[in-house]
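Enquirer: Sequence and predicted model, in that order:
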Amino acid sequence: MPETINIEVVYALPERQELIRLRLHEGATVQQAIESSGLLQKYPDLDPGKGNKVGVFAKLTKLDAELRDRDRVEIYRPLIADPKEVRRKRAEEGKVMKKGDGDE
């Protein structure tokens, strides 16, 4: 009998979090877990690996990465604003950041 692993697939929305628990065959990949979760059908705008990055326990990973028992696959939403761009615009506008601005 083939061994199985228990994993979770998580997708956080602004208003709530989807958490799906699965039992998959040993050697299953991140991609297989996401497909088995049903989240792609529930949220057709999800595009793992392109529009949405994926990770296992907050560490970015590839879709073909093999999972281990009790792993948590996380599907991340795209950033609304690039933090570097926001800081650059703030600097152009002459706004001073409060923490560590050096005027003490």
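Expert: Received the coordinates, thanks. Numbering: from 1, shown residues only.
Enquirer: okay, CA-based contacts and neighbour counts for the rest of this
Expert: Fine.
Enquirer: in this structure, which spans are helices?
Expert: For the chain, the helices defined by DSSP state H occupy 30-37, 39-42, 83-92.
Enquirer: Give me whichever of the ones you listed is most buried.
Expert: Of the helices of the chain, the one with the most neighbours on average (mean count of other CA atoms under 10 Å) is helix 30-37, at a mean of 19.
Enquirer: try it against this one:
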Amino acid sequence: MTEQGEPNAAQRIAVEVAYARPDVQVVLPVEVAAGATVQDALQQSGIAERFPEIDLGSAKVGIFGKLARMDTALRARDRVELYRPLIADPKEVRRQRAAQGKPTRKGGASSADSSA
């Protein structure tokens, strides 16, 4: 802390909070205190106010694609991700595509994307 009681830069870390919908994707830079948790970063980012459909009490979260708990401590440059619920069962989608004779897509790319 500085003499004025403010945390110095060494006691703060930069992280990102990411959220995506089909129509919009956001990555918000957030500076949190060292030792802050996923929940701290989400609250400081204001993401729940920006996207009212997010329920921080039940939302699945992760850090760089790995599920995490709200009380997980963050490290500098972590990306906290909020996950939306699946709208379709992946197994059922594959079954339907197979029944229609369509090839299975990898990584969400359409067959038009792969013919570069």
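Expert: Looks like it came in fine. On a predicted model such as this, the values are computed, not experimentally measured, just so you know.
Enquirer: picking up where we left off before, closest one to residue 68 of the first structure among the helices of the first structure?
Expert: Closest to residue 68 of the first structure of the helices of the first structure is helix 30-37 (CA to CA; 10.1 Å).
Enquirer: What span of the second structure is the closest one aligned with?
Expert: Mapped onto the second structure using TM-score structural alignment, helix 30-37 of the first structure spans residues 38-45.
Enquirer: ok, back up a step: need the helices of the first structure in JSON lines (columns: distance to residue 55 of the first structure).
Expert: JSON lines is the format used below for the helices of the first structure (distance: least, CA to CA, whole Å):
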{"stretch": "helix 30-37", "distance to residue 55 of the first structure": "9"}
{"stretch": "helix 39-42", "distance to residue 55 of the first structure": "15"}
{"stretch": "helix 83-92", "distance to residue 55 of the first structure": "20"}
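Enquirer: mean deviation of the match of helix 30-37 of the first structure from the first structure?
Expert: Stretch 38-45 of the second structure, aligned to the first structure and superposed, deviates on average by 0.6 Å (mean CA distance after the TM-score superposition for the first structure).
Enquirer: Just give me the residue right at the centre of the first structure.
Expert: Nearest residue to the geometric centre of the first structure (CA atoms, centre = their mean): residue 76, 2.6 Å.
Enquirer: Could I get the buried residue list for stretch 74-81 of the first structure?
Expert: 74-77 (16 or more other CA atoms under 10 Å).
Enquirer: Need the counterpart of residue 14 of the second structure in the first structure.
Expert: Residue 14 of the second structure maps onto residue 6 in the first structure, by TM-score structural alignment.
Enquirer: Any idea how many residues pack against its match?
Expert: Residues near residue 6 of the first structure, counting by other CA atoms under 10 Å, number 16.
Enquirer: Quick check, it in contact with residue 71.
Expert: Yes - between residue 6 of the first structure and residue 71 there is a contact at 7.5 Å, judged by CA atoms under 8 Å.
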